[in-house]
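# Let me see the structure of the following:
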Amino acid sequence: METTDILKRVRQIEIKTRGLSSNIFAGEYHSAFKGRGMMFSEVREYQYGDDVRNIDWNVTARFNRPFVKVFEEERELTVMLLIDVSGSREFGTTWRTKKNMISEMAAVLAFSAIQNNDKIGVILFSNKVEKFIPPKKGRKHILHIIREMVGFEPENRETDIAGVLRYLTNAIKKRCTAFVISDFLDTNFEDALKIANQKHDVVALKVFDPRETELPNIGFVKFKDAETGQLRWINTSKRSNRDAYSQWWNDNDEKVSTMFRKSGVDSVSVRTDEDYVKALMALFKKRS
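So this is what the prediction gives:
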């Protein structure tokens, strides 16, 4: 992709996703992803309805009238986006590819994070960590992240989700909220997911194309694996082939969903021909 095309795409994503973050997601995001806890702010005189457990007895004794401690949410979070840049993200049979949807969803989360004064960082991964962008704040930082998502060309095309989860666990020392955005065609990451979610708050966003769920009946078709490059002819006119493929998809989807449930990881699945706004809102409300 040429530089001018990248900048144009970045601007399009910024306009769309920044507006969504400001007008739709801001409140839901704040409620769904809490700060690290409550920190002391000040002492004020007791008012009717205040929790008596918050009375500061030392100050009360000094002034001979009741005072209470006031606490504020320690809001600042570190948010990490773990973004799948493997070959399979390039697939798409609707008006957008999985890559385009992943980029938009990540941008919405990034703008929502900085509006809540959170730091945002990114790990782009294939079957290795392709790029690490340390957590920072600010619009300039967000635009840098979007440029990387749009224009980045990975060295490898295969996927290793377990590897990036282990990297997250080792590289980010303090607890963070980590969004893993992938098609999750790789299913060998259960142990790494459990360990990562014990240290961090891991959230999974699965993106898939509707054509991936079943094969059309269009005769012999030459397929190419986007990650391994393997070529294979398949007779899609045979019902047994179409049924076997659909069964593979359903088994894969159920295996991944079961891993999320067993690991205590919140997740949502979004098709490329669907509105991801509704899916993210449902996820946020579920966590609120």
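
# Going by C-alpha atoms from here, please, whenever you check contacts or count neighbours.
OK.

# secondary structure class for the residue positioned nearest the centre of the chain?
Centroid-nearest residue in the chain, with C-alpha atoms, centre = their mean: Phe179, separated by 2.9 Å. Here Phe179 takes the strand state, with states given by DSSP: H, G, I helix; E, B strand; the rest coil.

# if I read this right, it contacts Asn197, doesn't it?
No: assessed by C-alpha atoms under 8 Å, Phe179 is found out of contact with Asn197, at 11.0 Å.

# Okay, and His101 sits in which element?
Slight slip there: residue 101 is Met, not His. Mapping Met101 onto the secondary structure by DSSP states H and E places it in helix 98-115.

# which residues are in contact with that helix?
By C-alpha atoms under 8 Å, 6 or more residues apart in numbering, the surrounding residues in contact with helix 98-115 are 13-14, 17-18, 20-22, 25-26, 29, 79, 81, 83, 85, 89-92, 119-120, 137-139, 142, 146, 149-150, 181-183, 207-209, 272, 276.

# Next, the angle from whichever helix or strand comes after it to helix 98-115.
Toward the C-terminal end, the helix or strand that comes next after helix 98-115 (DSSP H and E) is strand 119-125. If you take axes from the mean of the first three to the mean of the last three C-alpha atoms, to 10 degrees, strand 119-125 sits at 160 degrees to helix 98-115.

# Please give the structure of this sequence too, so both can be compared:
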Amino acid sequence: MPKLSQVVQTPASSTPAESADQLLRRLEWTVLRRLDGLLQGDYRTLLRGTGMDLADLREYQYHDDVRHIDWNVTARLQQPHVRVFTEDREMSAWFLLDLSPSMDFGSSEQRKRHVLTDFVAVLARMLTKHGNRVGALLYGAGVDAAIPARGGRQHVLHLLHTLRTRPEAASAGATRLHELLESAAKLVRRRSTLFVVSDFITEAGWEKPLGLLAQRHEVVAVRLLDPLELELPDLGLIPITDAETGEQLLVDTHDAGFRRRFARIAAQREAELRQALARAGVDTLELSTDDDLAGAIMRFTDLRKQRSRLSGAHAAAGRLPAHLAHAG
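Below is the predicted model of the structure:
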């Protein structure tokens, strides 16, 4: 039974299909215009908690925003405590980008790496249009590049050019996502929004550093996937390659039992991954290679709006959510 990091091998394109400027112009017309109209200027919903510096900790009081509760301090002191922030008008966002070999997979023309690039282009341009800065940390066989946080369209083009011209990573063993997260903790010292863009096909050990990042920063896990990683169609006898190690084997997808076992293991991994992300205290945006980017971002934004309204309703009612009410 192959590991779920093993995927059907597809041919690689040797050069980018379009320049960074062409890519950005296309996305500005097809995606950004739609988001501008739908968000109606409320792009900060994507960046809840950004633009703030931690100033102090104090006990929870009536009307405090429950989103600012510091759970570690609350558990330690057995009394709800909230973080007090001072406003910082300039926001910074960092893209922590997993560019390991498994990101080059896609069951159609659209690969996970293409979705990653489009997502970075849209979010980076949306943020820089409003005077904010964006930076990136890149992981291939290891953490091998950092692009400092700057503003402006030219900086976005520089970031996209780096992604579009970067050679595909050679198979060099399993991805160690924890290295990317630990590097970000050292590099990004000021409170920022961090987008961890990965398929999370990686060695274990990434949960703790992700949780530590979420204690200091606003962290969003952008999880990329392909439909073929969840369920195999009946394609007969096909070669499967482990994108991380290059190991190959032949499997019979005509075998209904094999397809059921594959789907069962995939579903189990999905559940475990979502639970791990929830335990780390981060929001998750899932992007499939067959998904509509603008639609996925809007669904994610709507979810955060609903959560914000529910949190505000609890605070306005002068009571804590049930799970917090029992903390003391």
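
# hmm, back to that, how about the contacts made by the residue nearest to the centre of the first structure?
With contacts defined as C-alpha under 8 Å, 6+ apart, Phe179 of the first structure is in contact with 79-82, 202-205.

# Need the counterpart of it in the second structure.
Superposed on the second structure with TM-score structural alignment, Phe179 of the first structure falls opposite Phe195.

# cool, and Glu227 of the first structure?
Matched by TM-score structural alignment, Glu227 of the first structure corresponds to Glu244 in the second structure.

# Against Ser240 of the first structure, how distant is Leu168 of the first structure?
As judged by C-alpha to C-alpha, to the nearest Å, Leu168 of the first structure and Ser240 of the first structure stand 41 Å apart.

# Which stretches in the first structure count as helices?
For the first structure, applying DSSP state H gives helices covering 3-20, 26-32, 57-63, 98-115, 139-151, 161-171, 190-199, 239-263, 276-287.

# Burial check on Glu231 of the second structure, number of neighbours?
A total of 17 residues lie near Glu231 of the second structure under the criterion other C-alpha atoms under 10 Å.

# which residues does it contact?
Contacts for Glu231 of the second structure (C-alpha under 8 Å, 6+ apart) come out as 259, 262-263, 266.

# Give me the distance between the closest residue to Phe189 of the first structure other than its chain neighbours and Ser112 of the first structure.
Spatially, and ignoring its direct neighbours in sequence, Phe189 of the first structure is nearest to Ala162 (4.4 Å; C-alpha to C-alpha, 6 or more residues apart in numbering). Ala162 of the first structure is 27 Å from Ser112 of the first structure, where distance means C-alpha to C-alpha.

# Next: Lys136 of the first structure.
Computed as C-alpha to C-alpha, the Lys136 of the first structure to Ser112 of the first structure distance reads 14 Å.

# okay, these two: which has more neighbours?
Taking other C-alpha under 10 Å, Lys136 of the first structure and Ser112 do not tie; Ser112 has more neighbours (26 against 18).

# Show me what the more buried one aligns to in the second structure.
Per TM-score structural alignment, Ser112 of the first structure is aligned with Met126.

# tell me the contacts of the counterpart of Asp42 of the second structure in the first structure?
Applying TM-score structural alignment, one finds that Asp42 of the second structure aligns to Glu28 in the first structure. For Glu28 of the first structure, the contacting residues are 281, 284-285, 288, by C-alpha under 8 Å, 6+ apart.

# From those residues, list the buried ones, please.
281, 284 (16 or more other C-alpha atoms under 10 Å).

# Check which helices and strands the helix or strand hosting Arg76 of the second structure is in contact with.
Following DSSP H and E, one finds Arg76 of the second structure within helix 71-77. In terms of contacts (3 or more C-alpha pairs under 8 Å, 6 or more residues apart in numbering; DSSP states H and E), helix 71-77 of the second structure is packed against strand 81-87.

# Tell me the buried residues in the strand it packs on?
81-84.

# in stretch 212-228 of the second structure, what's buried?
213-226, 228.

# What is the neighbour count of the spatially closest residue to Thr187 of the first structure that is not a sequence neighbour?
In space, and not counting its chain neighbours, Thr187 of the first structure is closest to Val256: 6.3 Å by C-alpha to C-alpha, 6+ apart. If you count neighbours by other C-alpha under 10 Å, Val256 of the first structure ends up with 18.

# Kindly state which residue of the second structure is aligned to Val256 of the first structure.
In the second structure, Val256 of the first structure lands on Leu273 (TM-score structural alignment).

# Would you mind listing which of the contacts of helix 98-115 of the first structure are buried?
Neighbour counting with 16+ other C-alpha under 10 Å marks 13-14, 17-18, 20-21, 25-26, 29, 79, 81, 83, 85, 89, 91-92, 119-120, 137-138, 142, 146, 149-150, 181-183, 207-209, 272, 276 as buried within those.
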